[in-house]
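Colleague: I'd like to go over a predicted model; first the sequence, then the structure.
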Amino acid sequence: MLADGEAAELPALVAGFERLRPRWVWSDTRRWAPQLLAAGVRVERCHDLRLCGAILEWSTDAEASRAEHPDRPLWLARGPAELAADATPGATPPSAGAAVPADRPALFELDELERHDDRDAAGGASDRFEGATPHQLAGEHDRQLAIVAGSARPARLRLLLAAESAGALIGAELSAAGVPWDAATHDRVLADALGPRPRPGAKPARMEELAARVRAELDAPTLNLDSQVDLLRGLRAAGIRVDSTARWELREHDHPAIAPLLAYKRLARLLSANGWSWLETWVVDGRFRPDYVPGGTATGRWATSGGGALQLPKQIRSAVIADPGWTLVVADAAQLEPRVLAAMAGDLRMAEAARGRDIYRGIVDAGVVAARDEAKVALLGAMYGATTGESGRLVPRLARGFPRAMALVDRAAAAGERGARVTTLLGRSSPLPPATWRATQARATEPEATAQDERRARSSARDWGRFTRNFVVQGTAAEWALCWMAGVRSRLAQLGDVGERADASPPATASGPVFARRPHLVYYLHDEIIVHTPAELADEVALAVRDSAAEAGRLLFGEFPVDFPLDLAIVPSYAEADG
């Protein structure tokens, strides 16, 4: 742990060593990167012991080598879901870290993850940290590298750990820079949709109008639309036989109360998720700064611990506006998961269907199904395990047309139904099913098991199989996205600071000392990113984004002929990218 004086010196210390291009080894990027960024210090590379330890703790690729190195430090003593979450508020922070020097540039410097110099980890920069903590950090770093070296697929695991650690840095930088946000535009969007801002405790006028219509149509003048129990009772009393208030189920019924009820629910969602209270809480000095949690889900997709950045509705995207003299480069990977599936499976026919075009149209052109809508239903059904209705009818056609791709997800589903783990391309493995699942399966095998026990066991097995079926595809797509973002981050850094240029845009001061004069990532959503850039660099940034997508494909899939096209727009407002 650092003494107070040493903690104050940390940014200057790190900045000095950054000139040597080290890879910093620390227990938790989310704890240390924010204070460095606030002081104007950007770390190029790190190895996040917490995130990497979580991956290695579960990876089936590392089972044998993990058994040879069973000891773990205290901060890795919890399970993967907890490891992804932040440390307990108010807890004493673990040690910052030690620098592992590097001697040549590359995207991830994967070869250097194999090397470790005890002198650099235990001395040099780390002797600024008191006690034995630097030694513990070095020991855990050694343990993780040894597990990777002895794993079934060390090269892939090295890439995953490097990408995961880069993602941790990106998450911290996204929060530090923030999404450029115009509060006045957001307020107008809310007023247009909801009516004037109501007094505290009251509902907006539009919601009150819609609620009155619903009550009138249901002949229920005191109905509380915000209570699911009351709403279900009111719907059923009016003869609308529903089991839930989910939108998809409500749409199945032709009744004059349904349309205003769905409209009310949309406005209620807007008010609760991104209404005036959200605006006042999360948008400060022209920036929305969500708290990202890289690796926050089982598949490796990110989560947020505040702000709801992963669920920004289209209604409020018009409030995301670049600073004066700056612009936004918005890019999303078109149909990422189906392309990842084709590449993972080595399915050349599916890759050909996707090459340079809409993959669903390519499936139609390949003669597998008759219409684009059918292709989409079939492919999503295959990846998510839909076995009934239209998906159930079409998936067998897909299996005949693309047997390698369908065999991959079918094997993953079968493993899940047995209670086994599955693993992504680079080595992230799914969790085991919970104890209740195993108890359900066990009951069905007992001599006195009933038919209901057996049905319940089959149902829960299929449910877990659907999870593992999608896990391998979604998790590998998350790995591609990490490599894409890491490549973008590296290329943006190479574009440098525009402050010395004669045609330079005014600084984006609200983005903080690191990013005020250089293009920077500001938003990430699974397969979509936004870069905030000086207008004069927009074309160079767009090229960097495209090149990084191609490079991510090569990193994961080598020369397999699958492409990852981007829908890319250079726009002043996020809302304009949808056009």
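Modeller: Okay, I see it. Residues are numbered from 1 along each chain as shown.
Colleague: Please count neighbours and contacts with C-alpha atoms only from this point.
Modeller: OK.
Colleague: Would you enumerate the residues in contact with residue 180?
Modeller: Neighbour list for residue 180: 286-288, 320-323, 522 [criterion: CA atoms under 8 Å, 6 or more residues apart in numbering].
Colleague: So which of these are in helices?
Modeller: Applying DSSP state H to the contacts of residue 180, no entry is found in helices.
Colleague: Filter these down to the ones in strands?
Modeller: Among these, the ones falling in strands (DSSP state E) are 287-288, 522.
Colleague: Please name every helix or strand in contact with the lengthiest helix in the chain.
Modeller: Counting residues, the longest helix in the chain under DSSP H turns out to be helix 451-495. Helices and strands touching helix 451-495, by 3 or more CA pairs under 8 Å, 6 or more residues apart in numbering; DSSP states H and E, are helix 154-177, helix 336-345, helix 372-384, helix 403-417, helix 435-445, strand 520-525, helix 538-557.
Colleague: With distance to residue 464 as added columns, please give those in TSV.
Modeller: Below are those laid out as TSV (distance: least, CA to CA, whole Å):
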stretch	distance to residue 464
helix 154-177	25
helix 336-345	19
helix 372-384	11
helix 403-417	6
helix 435-445	9
strand 520-525	25
helix 538-557	27
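Colleague: let's bring in a second model and compare:
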Amino acid sequence: MHIVLARPTVERTVAIELDDDANEFAEHEIAKGELAHFVAEAEKRRPRWVWNDTRAWYPSLLAEGVRVDRCVDLSLSHRILRLSTLSARSELALAPPSGWDAAATLDEQPGEAAALFDLHPDGDAAEAAPDAGSAAGPTSVLAEFRLQQAAVAGSQEPGRLRLLLAAESAGALIAAEMQYAGLPWRSDLHDALLSELLGPRPMTGARPAKLEALAGEVRSALGAPSLNPDSQADLLRALRRAGLVVTSTRSWELKKVEHPVIAPLLEYKKLSRLASANGWAWMDSWIRDGRFHPDYIPGGVVTGRWATKGGGALQLPRQVRGAVVADPGWKLVVADAAQLEPRILTGLSADTAMAAAGRGKDLYEGIVASGAVDERAHAKVAMLGAMYGATTGESGRLMPRLARAFPKAIRMVEEAARAGERGDVVTSRLGRSSPRPGAAWLQTQGSASAPDSTEADERRARSQARDWGRFTRNFVVQASAAEWALCWMAELRKRLDSLTPPGSRIEHGPHLVYFLHDEVIVHAPEDVADDVADTVAASAREAGRLLFGAFPVDFPVTTAVVDTYAEAK
């Protein structure tokens, strides 16, 4: 059974009950202030809620102690079905753009593939996608739901898409629950950690004492007494005036240079980043009632990875993890999936040799044991090169050996790369498809084929084609890994219910409080913490089965039951 929720006006909420064939059989008018009670009562029948955007509906229900088991997030589902090659012939995919379509497009960018890669685990989204259909009434929401059901039913692989949409919608529920419950955070410990690293809390606008001292060392070493080391342009000029041959102030480039300024400058950059990203101002803004409440955006990256709207939840540095402390009588169960993307590649390609290399052990050590490379570090470099398209240096040297040992896996990413270079679309395990390159990319490729094209036109076209090929090469792996992680969390969320007293608020039992692509943290009562650790591992195995069936690829998970996040790593 499905129940469609829509709010045609601020004062009025409509709930439409549907049978399994999406036929209406009951409609309810819900008075203002009565929604939570209605949902709580209806939850006893275990419906799947249908709404335009989980972010618009679920937080207020959580605040009133009501938890939803299942939903259909129409906005997230629409984006997937609109682009998926599996549903490309559906009425939904072929329709002109509407309010349900996200506003962001990949167009007119000089380096589109690079821009996609910039949305990596350490990045926050500047803002959430628009609330698609937020002003839609019941008719519009119901029509969109029926279009989506038809798109899935008529797709090439309905089972894959149904699993993807269910996992994506479950992720939206989990994101809202993690924001509501929050990650346990001790501001007093955070302040102590900052004071130890940076010096006492400064006046607003002033540099912490240790940063000011390092700035003085940088100025002295460069002979630039008025230098502001926070100005990248001024710093670059000062470095060049001192005779340093550098093209940027990036740390990786500075580390190659020998000069007395390098050590204090690198330390300044590291501590300055801490002060700006997770310093006292961050603590004042984001920690409330002993909790960090991050604003996650499921599907915020084109590969399906999450982003955040603020707070930097996807980049908590090690220096402040000591402030993440379980409540008295509780534990943190910290878990991460080992070598997730290479194992996803193993399943995608059905490479039995690579599956054997990772069965029951560290995959990189297994690659060494296979004879493909001679040490673990080389195995890791080679695999990263395969998934991200490195063709030079150590990765380029090792790739032929990897291709001989694991031909199916390497062939799969190479074919994905060639598709991108042609401007074609690639698709993840469950059906999320990559965006097509934009008009600027197409124009560059067209210019290279024109009768009056120059060698510069051809070089530019080849470079952009390779860049897009690097994106599609990684897209199939990263998007499928994101799907595995969603299935992992959805299964874990379901299993945690069995360890929670019936009718309890979410924060009264073991619950997810943090997620970082291949890592989760569960806040659990101490007496069930070991059971939670077992449940985390069992959920990972189930996620592997959901994506790859009986194919023998392992997804081992390392768990630690700790009092503080810093103890887990």
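Modeller: Arrived safely. Given the structure is predicted, the values throughout are model-derived calculations rather than measurements.
Colleague: Of all the helices and strands packed on helix 451-495 of the first structure, which one is nearest residue 60 of the first structure?
Modeller: helix 154-177 (10.9 Å; CA to CA).
Colleague: For the helix or strand following that closest one, grab the matching residue range in the second structure.
Modeller: Note on helix 154-177 of the first structure: by DSSP states H and E, the next helix or strand toward the C-terminus is strand 179-180. Counting by TM-score structural alignment, strand 179-180 of the first structure pairs with residues 183-184 of the second structure.
Colleague: mean distance, the matching stretch to its aligned residues in the first structure?
Modeller: On superposition with the first structure, the mean distance recorded for stretch 183-184 of the second structure (mean CA distance after the TM-score superposition for the first structure) is 0.3 Å.
Colleague: Which residue in the second structure aligns with residue 412 of the first structure?
Modeller: Match for residue 412 of the first structure (TM-score structural alignment): residue 416.
Colleague: Spatially nearest residue to that match (excluding sequence neighbours)?
Modeller: residue 473 (4.8 Å; CA to CA, 6 or more residues apart in numbering).
Colleague: what do you get for residue 563 of the first structure?
Modeller: Nearest non-adjacent residue to residue 563 of the first structure (CA to CA, 6+ apart): residue 355, at 6.0 Å.
Colleague: Looking for the alignment partner of that neighbour in the second structure.
Modeller: That one, residue 355 of the first structure, aligns with residue 359 by TM-score structural alignment.
Colleague: ok, now residue 524 of the first structure?
Modeller: By TM-score structural alignment, residue 524 of the first structure lines up with residue 515.
Colleague: whereabouts in the first structure does stretch 281-289 of the second structure align?
Modeller: Stretch 281-289 of the second structure maps onto residues 277-285 of the first structure, going by TM-score structural alignment.
Colleague: residues of that stretch that come out buried?
Modeller: Residues 279, 282-283 are the ones in stretch 277-285 of the first structure that count as buried (16 or more other CA atoms under 10 Å).
Colleague: ok, so of those, who is nearest residue 92 of the first structure?
Modeller: Comparing these against residue 92 of the first structure with CA to CA places residue 282 closest, at 26.6 Å.
Colleague: Disregarding flanking residues, what is the spatial nearest neighbour of the closest one?
Modeller: residue 288 (5.7 Å).
Colleague: list the contacts for that neighbour?
Modeller: So residue 288 of the first structure contacts 178-181, 282 (CA under 8 Å, 6+ apart).
Colleague: same thing with residue 469 of the first structure?
Modeller: So residue 469 of the first structure contacts 383-385, 409-413, 416 (CA under 8 Å, 6+ apart).
Colleague: and what of residue 226 of the first structure?
Modeller: Taking CA under 8 Å, 6+ apart, we find residue 226 of the first structure in contact with no residue.
Colleague: Which position in the second structure pairs with it?
Modeller: Going residue by residue (TM-score structural alignment), residue 226 of the first structure aligns to residue 230.
Colleague: count of residues packed around the corresponding residue of the first structure for residue 163 of the second structure?
Modeller: Taking TM-score structural alignment, residue 163 of the second structure has residue 159 as its aligned residue in the first structure. Neighbour count for residue 159 of the first structure, taken as other CA atoms under 10 Å: 22.
Colleague: I'd guessed residue 159 of the first structure sits against residue 427; true?
Modeller: No - at 9.5 Å, residue 159 of the first structure and residue 427 do not qualify as touching, with contact defined as CA atoms under 8 Å.
Colleague: Map residue 173 of the second structure across to the first structure for me.
Modeller: In the first structure, residue 173 of the second structure lands on residue 169 (TM-score structural alignment).
Colleague: swap in residue 565 of the second structure?
Modeller: Using TM-score structural alignment as the criterion, residue 565 of the second structure maps onto residue 574 of the first structure.
Colleague: Aligned counterpart of the residue nearest to residue 416 of the second structure in the first structure, please.
Modeller: Match for residue 473 of the second structure (TM-score structural alignment): residue 469.
Colleague: need the contact list for the closest residue to residue 340 of the first structure other than its chain neighbours.
Modeller: Excluding the flanking residues, the one nearest residue 340 of the first structure by CA to CA, 6+ apart is residue 477, at 6.1 Å. When contacts are counted by CA under 8 Å, 6+ apart, residue 477 of the first structure is found next to 336-337, 340.
Colleague: Run through the strands of the stretch 51-200 of the first structure in chain order.
Modeller: Ranges of strands within the stretch 51-200 of the first structure are 97-100, 179-180, based on DSSP state E, counting those that start in this stretch.
Colleague: meant to ask about the stretch 251-400 of the first structure, not that
Modeller: Using DSSP E, counting those that start in this stretch, strands in the stretch 251-400 of the first structure cover 283-284, 287-288, 292-293, 303-304, 326-333.
Colleague: Serialize the ones you listed to a markdown table and add fields for distance to residue 529 of the first structure.
Modeller: Formatted as a markdown table, the strands of the stretch 251-400 of the first structure follow (distance: least, CA to CA, whole Å):
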| stretch | distance to residue 529 of the first structure |
| --- | --- |
| strand 283-284 | 19 |
| strand 287-288 | 15 |
| strand 292-293 | 14 |
| strand 303-304 | 15 |
| strand 326-333 | 6 |
